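J.: okay, predicted coordinates and the sequence, questions at the end:
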Amino acid sequence: MLNKIALEEAWNISDAASLGGFQPGSLAPKGVIGGDLGANLLDIHGTRLQQMDENGVEFMVLSLVSAGPQGVADKAGAEKLARVANDKLSDEVMNTPSRFAGLVSLSMHDASQAASELKRCWNELQGFVGVVLNDFQSAGEDGNTMLFYDDPIYDTFWKTAEELNAPVYIHPRSATPEITEKMWKGREHLAFSALGYANRVNMHLLGIITAGVLDRFPKLKIVVGHMGEHIPYDLYRIDHKLNRARFPNMRMRKDKLVRDYFGTNVFITTSGHFSTPALLCAMAEIGTEAIMFSIDYPFESIPNGCVWFDEHVKDTLNARDLVRIGRGNALRVYERLREAPHGLKELTTTECGVGGLRREEGEVEFGLYNKDWSRRMVRQ
């Protein structure tokens, strides 16, 4: 499929280490994840853009690599990292606004300060279309305090995000030192993408939903990646076990199920989870309108994610659903993508290269699958 939009794509600042940000060597040795992970994170207009062109990705929405400000336990330090990163990301995406936009990074130590920084980026800078929060906010002298945004003290922030129509992408991050020691020691291989990331984000998202945040702010939009962080496949059990008689004080609306928020308030992306059966399950559980394409570059391969979507998913879905997931839904969730300086438009299936009759001038068409009446032209 041509003209795809990718939403969970990471970027880093060159002085991240001095500001408490992500250091690539802390995750894996050089050469383990996509060659030079550090260089790939810093690059926007070189290899990244070249691979986008080669794989039918028209547009990427960039965000500061996890854990960002959420990993900085010091309030002043987290706020400084967010501000520096936002200023630099705005400059970067405005170099090529027809191909890139950004998500605002925020310190979540203080809800009012987070709201103010979001307003600054939204109204004074250019190129931002939403927010990224890397799960919980680390706090405390030892970094073991975890601040979660289902607490009513964060309503000031949620109110601002709703008023600005700024979708909030909740992205995974590593656990605190205490949780790592108690839960993941001896099984460190499970602490990250294989299990730990999803387990922490899905708890946080479900906490936000069941705390009634989306009921208090009904126009708010929240996005999670990695095919929904396991939630779509557990929705029956989640809704079944949130028994209102057993949990009468749960603040979520009494006439709604968790699944009812998907497609209107809650959305997922395919980032780093290139499984067609999983996608079909998610479509059946939460609907096509709740799902958007993403890659998770540079932690995942642009060609790998695109070959999956363009070749394997294409042969499974109808063309309209493919284009909705690959492009259309992103334009409906991230409405600023339609506006200047980006100016993206909805495209037809034919414009995206997955619909319509395609043939050469003067060619006689015998069938949709084989172009010769009597001789097989496609490989067996």
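T.: In hand now; what should we look at?

J.: please make it C-alpha for all contacts and neighbour counts, starting now.
T.: Noted.

J.: for this structure, which segments count as helices?
T.: In the chain, the helices defined using DSSP state H lie at 37-42, 47-54, 75-93, 111-124, 155-164, 177-179, 196-210, 213-216, 235-241, 276-286, 302-307, 319-323, 329-333.

J.: pull out the buried residues from the last one.
T.: So the one you mean is helix 329-333. Using 16 or more other Cα atoms under 10 Å as the test for burial, helix 329-333 gives Asn329, Ala330, Leu331, Val333.

J.: can you list those in a markdown table and add distance to Ala6?
T.: Formatted as a markdown table, those follow (distance: Cα to Cα, whole Å):
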| residue | distance to Ala6 |
| --- | --- |
| Asn329 | 11 |
| Ala330 | 8 |
| Leu331 | 11 |
| Val333 | 13 |
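
J.: for Gly228, see how far away the nearest residue to Tyr149 once chain neighbours are set aside is.
T.: What sits nearest to Tyr149 in space, not counting adjacent residues and going by Cα to Cα, 6 or more residues apart in numbering, is Ile208, at 6.8 Å. Using Cα to Cα, to the nearest Å, Ile208 is found at 15 Å from Gly228.

J.: re earlier: tally of neighbours for the residue nearest to Tyr149?
T.: Burial of Ile208 is recorded as 20 neighbouring residues (other Cα atoms under 10 Å).

J.: for it, give me its contacts.
T.: By Cα atoms under 8 Å, 6 or more residues apart in numbering, the contact set of Ile208 is Tyr149, Asp150, Leu214.

J.: okay, those residues in TSV with neighbour count and distance to Arg187 next?
T.: What follows is these, written out as TSV (neighbours: other Cα atoms under 10 Å; distance: Cα to Cα, whole Å):
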residue	neighbour count	distance to Arg187
Tyr149	22	28
Asp150	19	29
Leu214	21	35
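
J.: closest one of those to Gly34?
T.: Nearest to Gly34 out of those is Tyr149 (Cα to Cα; 33.0 Å).

J.: residue contacts, the closest one?
T.: Listed by Cα under 8 Å, 6+ apart, the contact set of Tyr149 reads Phe136, His204, Ile208.

J.: how about a cut-off of 10 Å?
T.: 108, 111, 133, 135-137, 155, 157-158, 204-205, 207-208, 211, 213 (Cα atoms under 10 Å, 6 or more residues apart in numbering).

J.: and for Asp36?
T.: Applying Cα under 10 Å, 6+ apart to Asp36 gives the contacts Pro24, Gly25, Pro29, Lys30, Pro298.

J.: same question, Ile33
T.: Per Cα under 10 Å, 6+ apart, neighbours of Ile33: Pro24, Leu27, Asn40, Pro298, Phe299, Glu300, Ser301.

J.: then this one, side by side with the first:
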Amino acid sequence: MTVTDVHAHLLLPTLQAEVRRRDPDGFEAADRLELRRNGASSQAVSGPMVGARIPQLTDVGERLAAMDAQAVDRQWVSASPSHFSPWAGEQLAVWIACEANRQVAEHVAQAPDRLSGLGFVPLQHPSRIVECLDDAVLGRGLAGVEISSFAGDVELSDERLEPFWARAEELDAIIFLHPFGCSLDERLDRFYLANTVGQPVENAVALSHLIFAGVLDRHPELKIVAAHGGGYLPTAIGRSDHAWRVRPDAQGCAHEPSSYLRRIWFDTVVHDHAALRHLIAVVGASQVVLGSDFPFDMGLDDPVGFVRGALLDDGVTELILSGNADALLGHASSPS
């Protein structure tokens, strides 16, 4: 059994420095927004936390040693969402995506038997997304791309994203949904609510846009993998189903919203065994994949142990640790 962690990050310091050099005003404005969203006390903790993990976030040897300690055979490596830069103008955003694709590909190429890569697209510029997806999958040999829950005025239900969904489906590309930042802003600026509440909210909102807008009806072969267990949506999906049944304005999808959860994959970063068991009950054992959020402090230090600790059937455990991700990667590794 090949144990696969689908949620592991890479930091790109040279890219970050070049973005700052190319647009210092935009970069500083983004920093101010993050401070406003997270609050000074959380930022004071996050800085040293990330700093202490720089070796694991940048060095392949350190990454492999940590994987060995976790009994993880393969990681899907995606750049830290801090690199999304949703504020960047078109030219800079396209450069960021292509440069991130290049650096992720170079990183995973150092251990191709153990690492697979996910690239970037400039979500805030829908007209440029397809070319960056092609750059990632066809140009750099990556398994797919990582996207945020929204970017500027672009929600995942935006009609301008239709060519992107169609091309991702055509390529069998993995789309890893990982939010960065929450539009609730200052309401979450203390107690680390920007992460503990904001991330699950953003996952739920983004997936709801996909479902209610009928994106999964039009593109049934999409490979969407949601971080953080899909946030609050699997827990509260009954409310979505009820709205779909009684509200004509909530009937943009062909079937009950809960049925679409069995077409999406969800990682195990839920931090609670009861929550993991509930997730499996709602979405099906075939739709859950091992994730750790490596190597950040809000991740799972022992992701394999966490899954085994849920006391699931052996067959379900094997699917989550290995089989489901292997099946997804098998599709994504052979673009047409």
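T.: Structure's in. What do you need? Quantities reported herein were computed from a predicted structural model and do not represent experimental measurements.

J.: could I get the helices of structure 1 as TSV with distance to Leu7 of structure 1?
T.: Output for the helices of structure 1, formatted as TSV (distance: least, Cα to Cα, whole Å):
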stretch	distance to Leu7 of structure 1
helix 37-42	15
helix 47-54	13
helix 75-93	14
helix 111-124	18
helix 155-164	18
helix 177-179	29
helix 196-210	17
helix 213-216	22
helix 235-241	24
helix 276-286	17
helix 302-307	12
helix 319-323	15
helix 329-333	8
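
J.: of all these, which one comes closest to Ile5 of structure 1?
T.: Closest to Ile5 of structure 1 of these is helix 329-333 (Cα to Cα; 7.1 Å).

J.: which part of structure 2 lines up with the closest one?
T.: On structure 2, the counterpart of helix 329-333 of structure 1 by TM-score structural alignment is residues 324-328.

J.: can you list the residues that contact that stretch?
T.: By Cα under 10 Å, 6+ apart, stretch 324-328 of structure 2 touches 1-6, 74, 76, 143, 172-174, 223-225, 265, 267, 285-290, 316, 318-320, 330-332.

J.: so Asp134 of structure 2 touches Ala97, yeah?
T.: No: applying Cα atoms under 10 Å, one finds Asp134 of structure 2 not in contact with Ala97, separated by 11.2 Å.

J.: quick check: neighbours shared by the two?
T.: Contacts common to Asp134 of structure 2 and Ala97, judged by Cα under 10 Å, 6+ apart, are Val121, Val145.

J.: who touches Glu155 of structure 2 in this structure?
T.: Contacts of Glu155 of structure 2 by Cα under 10 Å, 6+ apart are Leu123, Gln124, Ser148, Ser149, Leu161, Val205, Ala206, His209, Leu210.

J.: pipe those into a markdown table and attach distance to Ala236 of structure 2 per row.
T.: Output for the contacts of Glu155 of structure 2, formatted as a markdown table (distance: Cα to Cα, whole Å):
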| residue | distance to Ala236 of structure 2 |
| --- | --- |
| Leu123 | 27 |
| Gln124 | 28 |
| Ser148 | 21 |
| Ser149 | 18 |
| Leu161 | 26 |
| Val205 | 12 |
| Ala206 | 14 |
| His209 | 15 |
| Leu210 | 16 |
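
J.: nearest to Gln110 of structure 2, out of the residues you listed: which one, please.
T.: For those, the nearest to Gln110 of structure 2 is Ser148 (26.6 Å; Cα to Cα).

J.: just to revisit the earlier point, counterpart of the residue nearest to Tyr149 of structure 1 over in structure 2?
T.: Looks like Ile208 of structure 1 aligns to Leu210 there (TM-score structural alignment).

J.: next up, the contacts around the alignment partner in structure 2 of Ala101 of structure 1.
T.: Alignment note: Ala101 of structure 1 maps to Ser116 in structure 2; criterion TM-score structural alignment. Contact analysis of Ser116 of structure 2 by Cα under 10 Å, 6+ apart lists 4, 6, 74-78, 104-105, 107-109, 141-144, 329, 333.

J.: if you set the cut-off to 6 Å instead, what comes out?
T.: Applying Cα atoms under 6 Å, 6 or more residues apart in numbering to Ser116 of structure 2 gives the contacts Trp76, Val77, Val108.

J.: tell me which residue of structure 1 lines up with the first one.
T.: Spelled out, that is Trp76 of structure 2. By TM-score structural alignment, Trp76 of structure 2 lines up with Val61.

J.: wouldn't its match be in contact with Leu7 here?
T.: Yes: contact between Val61 of structure 1 and Leu7 holds when scored by Cα atoms under 6 Å: they sit 4.8 Å apart.

J.: and the corresponding residue of structure 2 for Arg48 of structure 1, how many neighbours?
T.: By TM-score structural alignment, Arg48 of structure 1 lines up with Arg63 in structure 2. By the measure other Cα under 10 Å, the count of residues near Arg63 of structure 2 is 21.

J.: try the one 4 residues further on
T.: For Met67 of structure 2, the number of neighbouring residues by other Cα under 10 Å comes to 20.

J.: repeat that for the one 5 residues further on.
T.: In terms of burial, Val72 of structure 2 registers 22 neighbours under the definition other Cα under 10 Å.

J.: for it, which non-adjacent residue is spatially closest?
T.: The nearest residue in space to Val72 of structure 2 (Cα to Cα, 6+ apart) is Val3, at 5.2 Å.

J.: isn't the one you found right up against Asp73?
T.: Yes: applying Cα under 6 Å as the test, Val3 of structure 2 and Asp73 come out as touching, 5.1 Å apart.

J.: between the two, tell me which one has more neighbours.
T.: Neighbour count, other Cα under 10 Å: between Val3 of structure 2 and Asp73, Val3 has more, with 22 against 17.

J.: how much space separates that one from Arg74 of structure 2?
T.: Per Cα to Cα, Val3 of structure 2 is found 6 Å from Arg74 of structure 2.

J.: what about the counterpart of Ser292 of structure 2 in structure 1, how many residues nearby?
T.: Aligned by TM-score structural alignment, Ser292 of structure 2 pairs with Ile295 of structure 1. Counted with other Cα under 10 Å, residues neighbouring Ile295 of structure 1 total 29.

J.: number of residues surrounding the nearest residue to Ile295 of structure 1 once chain neighbours are set aside?
T.: In space, and not counting its chain neighbours, Ile295 of structure 1 is closest to Ser271: 4.4 Å by Cα to Cα, 6+ apart. A count of neighbours around Ser271 of structure 1, defined by other Cα under 10 Å, yields 24.
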